[in-house]
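S.K.: I would like the atomic coordinates for the input below:
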Amino acid sequence: MLDVVIPNLYGIGAAPENPAPLAGWAFRQFHGVMMGLAYVAYVEYPWVADWIEPRNLKGGIVHGLIWGVLTTIAFPIFVMPLWLQAAGFPGAPPFPNVGFPATLLGLIGHFVYAVPLGILYALYRT
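M.R.: You can find the predicted model right below:
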């Protein structure tokens, strides 16, 4: 995925026989930073703090889990297949991109990213 799929999102056009791992890694890091900034915007939205305070450990974990679910639904399930199809990538997944075990593994990966993000945000903001 890092070698072929992610570079194709940005028009690098990496083929399986000619992967672009450095480009994939760099774009993946960029995605992580953007999703971290989007998380801050999400938890700073006034109704979110009224619902569950994101600035304590419990709230950080809850919002991290929610963020993991939201990012899994939004990006690998909906955005990525449409983006890859629009970019003309021949290996684009179907829309919506739901399959077992790939979607479950993606959700777990997003939890591994989002829960520590929520905890670190809560620790930073207390």
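S.K.: drop to CA atoms for contacts and neighbour counts, all remaining ones
M.R.: Will do.
S.K.: show me where the protein has its helices.
M.R.: For the chain, the helices defined by DSSP state H occupy 5-9, 21-44, 46-51, 57-72, 80-86, 102-125.
S.K.: with respect to residue 93, which of those helices lies nearest?
M.R.: Residue 93 lies closest, by CA to CA, to one member of the helices of the chain: helix 80-86, at 5.3 Å.
S.K.: how many neighbouring residues does the spatially closest residue to residue 63 that is not a sequence neighbour have?
M.R.: For residue 63, the nearest residue in space outside its immediate sequence neighbours is residue 118; the separation is 6.2 Å by CA to CA, 6 or more residues apart in numbering. Residue 118 sits with 29 neighbouring residues when counted by other CA atoms under 10 Å.
S.K.: could you also give me the structure for this next sequence, so I can compare it with the first?
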Amino acid sequence: MTDTTESITDVGQVYTQSLATRIKAVPTLAWIAAAVGGFIGSIPLGLMMQYGNPEPLIALALPMMYGLSGPDLVSGWVIHQFHGIALAVMYVAAVQWQPLTEYAKTLRGAVALAVVVGVVSTALLSVLLMPLWLGAVGYPFTPTFPDLAMPEKLWSVLGHVIYALPATIGYALVMRR
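M.R.: A predicted model of the protein is given here:
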């Protein structure tokens, strides 16, 4: 029994070390390409949020999430752009998971993964996290939890896919070399 337990532990440690090793091996240029892509992709998403939603998401919701008074459009945009970069960096780390590593290096894979990022980020951030966080900070337009309002969530998926495309494609182009 001890041998089996030790074997499972060893396999887990090897897998974890392997993933950590793969993350460390990502070229700096790939991290930069994804981060710049995340920054660029955040611009159309932010514009969609600013002009496509009746609530002041950029100017009021984002500053309030970080304890800032609002409305403050500049602070909201800085926070939004930071989120775009942070999510792009998380994408690079996530695609080091073995089933995705090679797929993320292709343009077809990058586009498909941008769709996945769009759906997953909308589900986790817009549908689940944002209503809870906004409610906790007293945002006056807090949606119900979970926020499944339509057609806003379809708009959110589209915006997050548009956001993700420069990050996923930038990463793929650097890693194809």
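S.K.: quick revisit: the residue nearest to residue 63 of the first structure against residue 60, yeah?
M.R.: Yes. Here residue 118 of the first structure lies in contact with residue 60, judged by CA atoms under 8 Å, at a distance of 4.2 Å.
S.K.: any shared contact partners between those two?
M.R.: Common contacts of residue 118 of the first structure and residue 60, defined by CA atoms under 8 Å, 6 or more residues apart in numbering, comprise residue 54.
S.K.: now for the residue nearest to the spatial centre of the first structure: which residues touch it?
M.R.: Nearest to the centroid of the C-alpha atoms of the first structure, with distances taken as CA atoms, centre = their mean, sits residue 71, at 4.8 Å. Listed by CA under 8 Å, 6+ apart, the contact set of residue 71 of the first structure reads residue 110.
S.K.: got it, and residue 72 of the second structure?
M.R.: When contacts are counted by CA under 8 Å, 6+ apart, residue 72 of the second structure is found next to 59, 60, 63.
S.K.: 6 Å - rerun?
M.R.: When the contact criterion is CA atoms under 6 Å, 6 or more residues apart in numbering, the partners of residue 72 of the second structure are residue 59.
S.K.: counterpart of residue 73 of the first structure in the second structure?
M.R.: Aligned against the second structure by TM-score structural alignment, residue 73 of the first structure finds its counterpart in residue 123.
S.K.: meant to ask about residue 94 of the first structure
M.R.: Across the alignment, which pairs residues by TM-score structural alignment, residue 94 of the first structure is matched by residue 144 of the second structure.
S.K.: please tell me how far that match sits from residue 166 of the second structure.
M.R.: In this structure, residue 144 of the second structure lies at 31 Å from residue 166 of the second structure, with CA to CA, to the nearest Å as the measure.
S.K.: if you count surrounding residues, which of these two has more?
M.R.: In this view residue 144 of the second structure and residue 166 are compared by other CA under 10 Å, and residue 166 has more residues nearby, 25 against 14.
S.K.: ignoring the adjacent residues along the chain, who's closest to the alignment partner in the first structure of the more buried one?
M.R.: Residue 166 of the second structure maps onto residue 116 in the first structure when the alignment is built from TM-score structural alignment. Nearest residue to residue 116 of the first structure in three dimensions, chain neighbours excluded: residue 64, at 7.2 Å (CA to CA, 6+ apart).
S.K.: that neighbour against residue 114, yeah?
M.R.: Yes. Between residue 64 of the first structure and residue 114 a contact is recorded at 4.7 Å, counting by CA atoms under 6 Å.
S.K.: residue 69 of the first structure versus residue 105 of the first structure, what's the distance?
M.R.: For residue 105 of the first structure, the distance to residue 69 of the first structure equals 12 Å [CA to CA].
S.K.: which of those two has more neighbours?
M.R.: Taking other CA under 10 Å, residue 105 of the first structure and residue 69 do not tie; residue 69 has more neighbours (17 against 12).
S.K.: what about the more buried one, distance to residue 77 of the first structure?
M.R.: With the distance defined as CA to CA, residue 69 of the first structure ends up 11 Å from residue 77 of the first structure.
S.K.: from one end of stretch 69-79 of the first structure to the other, what's the distance?
M.R.: For stretch 69-79 of the first structure, the first and last residues are 14 Å from each other (CA to CA).
S.K.: and that stretch, how far from the chain's centre?
M.R.: Centroid displacement of stretch 69-79 of the first structure relative to its chain, using CA atoms, centre = their mean, to the nearest Å, is 7 Å.
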